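S.K.: What follows is a protein structure lacking sequence information:
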């Protein structure tokens, strides 16, 4: 267990914290506010942010879509370059924050920003950025990763660099009050799988990371069980903080990490527009069953410490419990909304995985294209 851990993001958590932007961004910085489809103008977030930026010179860029695309984000890159923007404020959920990270890095590069995603360019600098979180899910507000889609080619790729780690994140649970049910469910599922990707691997006796991950899973399980009575400050605050802690890097330090569920899930989103969290729920149970022997010890541990299955905490029973948890939330664990045949759908994902070099996935590098094909044959109906 050897690691270096740093999280430089200052968190402003709680009601009314959007006002903290005023002092969090130096007054001499020219700001570009980046947001999505305009929901922030309906829930009061836009006005609060605008008021907090009163002392700053600022512009805005809207229209960042769920699963942000290079094609849209490159327009924001052009604004940053043309207007000499020196601070980016992402106001939205994971897609807006991820997209803003791409903009921040690409704006400091003379070539095609997609070179960052394909590793042709290594990021050495980025425009500093902060975030106002409106949808808890990805933890992007305090980590250094982002996932971007190239619509033209149906490619969905990730990049990580400390240069795009947000300087600060405003997390006001009140902004969740107007979120539709499906977005709250997606956020809960996303945080759950993020935790699992760093926990259901192999046992390394990392007591702190295991206990913290199990605590997060129990919290998320409770939030799922309380979903019908979610309209209260406590529920919202706990989901927002749990989702942040699931992917701020802490539970993953010094332990093996998987992420194969994400790699397969990304292809569902790129090919068919499946919501990110829904794609994870589709892939994960089938993947766990495929890799059950390698993950048996941790699955049994999860069965005992998260689902409290006692003597019945077999790996098989734990996977069944995970799948039942998704079904309790009304989230499907199989996919059938494809064109042509099931064989064509499986083949399409496998081809994308091969194209993107995803040929040895998982904490053991054991999920080959052949293994992925078997997982997909189970996950796709």
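M.R.: Perfect, thanks for sending it. Since we're looking at a predicted model, the values are computed, not measured.
S.K.: alpha carbons only for contacts and neighbour counts from here, please
M.R.: Will do.
S.K.: so what does whichever strand or helix holds residue 116 touch, helix or strand wise?
M.R.: Using DSSP states H and E, residue 116 sits within helix 114-117. When contacts are defined as 3 or more Cα pairs under 8 Å, 6 or more residues apart in numbering; DSSP states H and E, helix 114-117 packs onto strand 155-160.
S.K.: C-terminal to the strand it packs on, which secondary structure element comes first?
M.R.: That would be, after strand 155-160 and using DSSP H and E, strand 168-171.
S.K.: which residues sit against that next one?
M.R.: 9-14, 17-18, 20-21, 24, 129-134, 141-142, 240 (Cα atoms under 8 Å, 6 or more residues apart in numbering).
S.K.: Below is an additional structure, to be compared with the one above:
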């Protein structure tokens, strides 16, 4: 097992009716920026619950954070925080709103041009504005980690950043909020969480036995509940296991002491930036084709995955190949279209564009072994057409 440090200061408050605990979590007298996205929090009652719980607090609202939060929009919030002397941010929404608030938190006191946080991948270890979250869409795990992804609309770039100062102080996770979510968002949430686990699991055989078993249990749980929670979001057992699986998929635990990949995400981010494809759907497009192109590198771990998660039998190679097909079948059962041509038009130059962009950034060796070269990236994207 590799050396590691585990640090996660986020206080997670899980279950029904927990929004009423907000006054015990936010300092008395704090001036709050309440940040949200497209307004679904008004329809599902979360906004009303939050405002009622925070009666007596001075609150400024900031809405309109995009599904892939834009740098340009978030900088408007930074300006409001400075003008209004805000001292606490409450993110009410899904992973995109929380990711956006992480950038806002980092940018308020950043010494320099905040765009550098994204373009230079600056680690934020101090001077971030405190924030908490009310999760309304399980998917990204952003409610219990310190990572974020933000889009620069002007350059069509979707870039990741993070740092130890960007953990939420608290996250309220009430599974009943998923009842009002559109089916597409629930489908995305399951596939997003599933792929988060695969990025940390489908590498090579190692000695992190416990991490593997925890990862496999999350995958099996998502397979068990995924199709059902889409059809029965009011079932609390399904909803709570869905929400907790999404958090556990990316709160740092299964990544410690083991190698991880993340190339699927790095390529997938480009498809979102170029075509506006939902994040989870880019992962369903790229992931299986990456496993096929990098088959020899990942064959042993794919076989383990096939045996333990899908109970497959046969030769190692047969199991490994069938495991990829089982993954595709699961994605299809979750409403994913796994070819780029099914999700976007005018895709002919996509592979060349992404390779050129990666080359300019110096991203010439991705994956757990840095052996996903620019040539492999092109092969993966072309296989996704």
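M.R.: Yes, it's here. What you see is a predicted model; the values in this text were computed from it and never measured.
S.K.: For the helix or strand just after the helix holding residue 116 of structure 1, what is the distance to the chain centroid?
M.R.: Remark: after helix 114-117 of structure 1, the chain's next helix or strand is strand 129-133, criterion DSSP H and E. Offset of strand 129-133 of structure 1 from its chain centre (Cα atoms, centre = their mean, to the nearest Å): 15 Å.
S.K.: Just give the number of residues close to residue 147 of structure 2.
M.R.: Residues lying near residue 147 of structure 2 (other Cα atoms under 10 Å) number 23.
S.K.: With residue 22 of structure 2 instead?
M.R.: As a burial measure, residue 22 of structure 2 scores 22 neighbours (other Cα under 10 Å).
S.K.: Run through the residues that contact it.
M.R.: 50, 53, 54.
S.K.: Out of the contacts of strand 168-171 of structure 1, name the ones that lie in strands.
M.R.: Assigned to strands by DSSP state E, the following of those qualify: 10, 11, 12, 13, 129, 130, 131, 132, 133.
S.K.: Would you reformat these as CSV and include distance to residue 171 of structure 1 and neighbour count?
M.R.: Shown next, in CSV, are those (distance: Cα to Cα, whole Å; neighbours: other Cα atoms under 10 Å):
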residue, distance to residue 171 of structure 1, neighbour count
10, 11, 15
11, 7, 16
12, 6, 19
13, 5, 17
129, 15, 27
130, 11, 28
131, 9, 30
132, 6, 26
133, 5, 27
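S.K.: related to what we said a few turns ago, list the buried ones in the helix holding residue 116 of structure 1?
M.R.: Residues of helix 114-117 of structure 1 classed as buried by neighbour count (16 or more other Cα atoms under 10 Å): 114, 116, 117.
S.K.: Same check on stretch 52-66 of structure 1?
M.R.: So stretch 52-66 of structure 1, judged by 16+ other Cα under 10 Å, has buried residues 52, 53, 56, 58, 61, 62, 64, 66.
S.K.: Map residue 304 of structure 2 across to structure 1 for me.
M.R.: Here residue 304 of structure 2 is matched to residue 301 in structure 1, going by TM-score structural alignment.
S.K.: wait, I meant residue 142 of structure 2
M.R.: Aligned partner of residue 142 of structure 2 by TM-score structural alignment: residue 140.
S.K.: Could you report the separation of the nearest residue to its match once chain neighbours are set aside from residue 138 of structure 1?
M.R.: Of all residues not flanking residue 140 of structure 1 in the chain, residue 94 sits nearest, at 5.7 Å (Cα to Cα, 6 or more residues apart in numbering). Separation of residue 94 of structure 1 from residue 138 of structure 1 (Cα to Cα, to the nearest Å): 5 Å.
S.K.: show me where the stretch 101-250 of structure 2 has helices.
M.R.: Counting by DSSP state H, counting those that start in this stretch, the stretch 101-250 of structure 2 has helices at residues 115-119, 183-201, 209-231, 236-249.
S.K.: So for residue 260 of structure 2, which of those helices sits nearest?
M.R.: helix 183-201 (4.4 Å; Cα to Cα).
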